[in-house]
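Q: compute the structure for the input listed below.
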Amino acid sequence: MSGPSGPEDLMEFPCHYQFKAIGEGGEVFCRAVVEAIRVHAPVTTEAVRSQSSRHGTYQSVSVVLTVYSPNQLTAIYSELKTIAGLKMLL
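A: Okay, here's the model as predicted:
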């Protein structure tokens, strides 16, 4: 018996999903995250939250949106991985 093989086995689509990216670059990094997601889905200003680290070295950017398929989810993560200064994706 095999376990789940992908997001389609663990989630029901469409669903609300929060992407969180942490990286260097301040506001430039935040804009890069939003633009990377916009390649695959519309992003409203209300859906974006960002916060700087205590010393301002890192920026945490959260974006909540509706994801319609496992392929869309994978495509967004692939796009996010190309951002300069990215340190972590959740």
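
Q: okay, CA-based contacts and neighbour counts for the rest of this
A: Noted.

Q: just checking, V34 is part of a helix?
A: Yes. According to DSSP: H, G, I helix; E, B strand; the rest coil, V34 belongs to a helix.

Q: now show me the structure for the sequence below, then we'll compare the two:
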Amino acid sequence: MLTQHQFEKAHRKIADLNDAFMELVNHPTNPMTKRDLAALIKRDPDRYGRFEGFLDKLPWACDGHDHHATTVCDNVGCRNSGTCALALADYVDRRRR
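A: From the prediction side, this is the model:
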């Protein structure tokens, strides 16, 4: 059984990660992107998987223009063109099964 101190410490750790995540999402000059979050989820799904719902909300960051979850970039030279967006969608689908 957890002591009150252990419970508060665990709760604080979760709250700190939530706060840090929201700070990254809302950063004024370098906000988190779908690619960033997908990489975090892939690297540590137990820790970052709870933020998977944000994948639908975050923009694609690519070469000065933004894309949203349902958009596949067709801008020539964009680092998120076609296959990256489709690969991310496939990854999210596999995680939801």
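
Q: please state their TM-score.
A: Comparison of the two superposed chains (TM-score structural alignment, normalised by the length of structure 1) gives a TM-score of 0.25, and 44 aligned residues with a Cα RMSD of 4.6 Å.

Q: what segments of structure 2 are helices?
A: 4-25, 34-43, 45-48, 83-96 (DSSP state H).

Q: okay, those in CSV with mean neighbour count next?
A: CSV is the format used below for those (neighbours: other Cα atoms under 10 Å):
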stretch, mean neighbour count
helix 4-25, 12
helix 34-43, 17
helix 45-48, 14
helix 83-96, 13
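
Q: between these, which one is closest to H65 of structure 2.
A: helix 34-43 (13.5 Å; Cα to Cα).

Q: helices and strands around the closest one, which ones?
A: The contact analysis (3 or more Cα pairs under 8 Å, 6 or more residues apart in numbering; DSSP states H and E) places helix 34-43 of structure 2 against helix 45-48, strand 60-62.

Q: can I get those in TSV with distance to L24 of structure 2?
A: Below are those laid out as TSV (distance: least, Cα to Cα, whole Å):
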stretch	distance to L24 of structure 2
helix 45-48	13
strand 60-62	14
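
Q: looking at the ones you listed, which is closest to Q6 of structure 2?
A: helix 45-48 (18.8 Å).

Q: contact partners of that closest one?
A: L40, I41 (Cα atoms under 8 Å, 6 or more residues apart in numbering).

Q: which one, of the helices of structure 2, ends up nearest to D66 of structure 2?
A: helix 34-43 (10.5 Å).

Q: downstream neighbour of whichever strand or helix holds L73 of structure 1 in the secondary structure list?
A: Using DSSP states H and E, L73 of structure 1 falls within helix 70-80. Next in sequence after helix 70-80 of structure 1, counting helices and strands by DSSP H and E, comes strand 86-89.

Q: just the buried residues of that following strand, please?
A: In terms of neighbour count (16 or more other Cα atoms under 10 Å), strand 86-89 of structure 1 has its buried residues at L86.

Q: which helices and strands does that strand pack with?
A: strand 15-24.

Q: mind listing what's buried in the strand it packs on?
A: F19, K20, A21, I22, G23, E24.

Q: please apply the same query to stretch 67-79 of structure 1.
A: Going by 16+ other Cα under 10 Å, stretch 67-79 of structure 1 has these buried residues: V67, S69, P70, L73, I76, Y77, E79.
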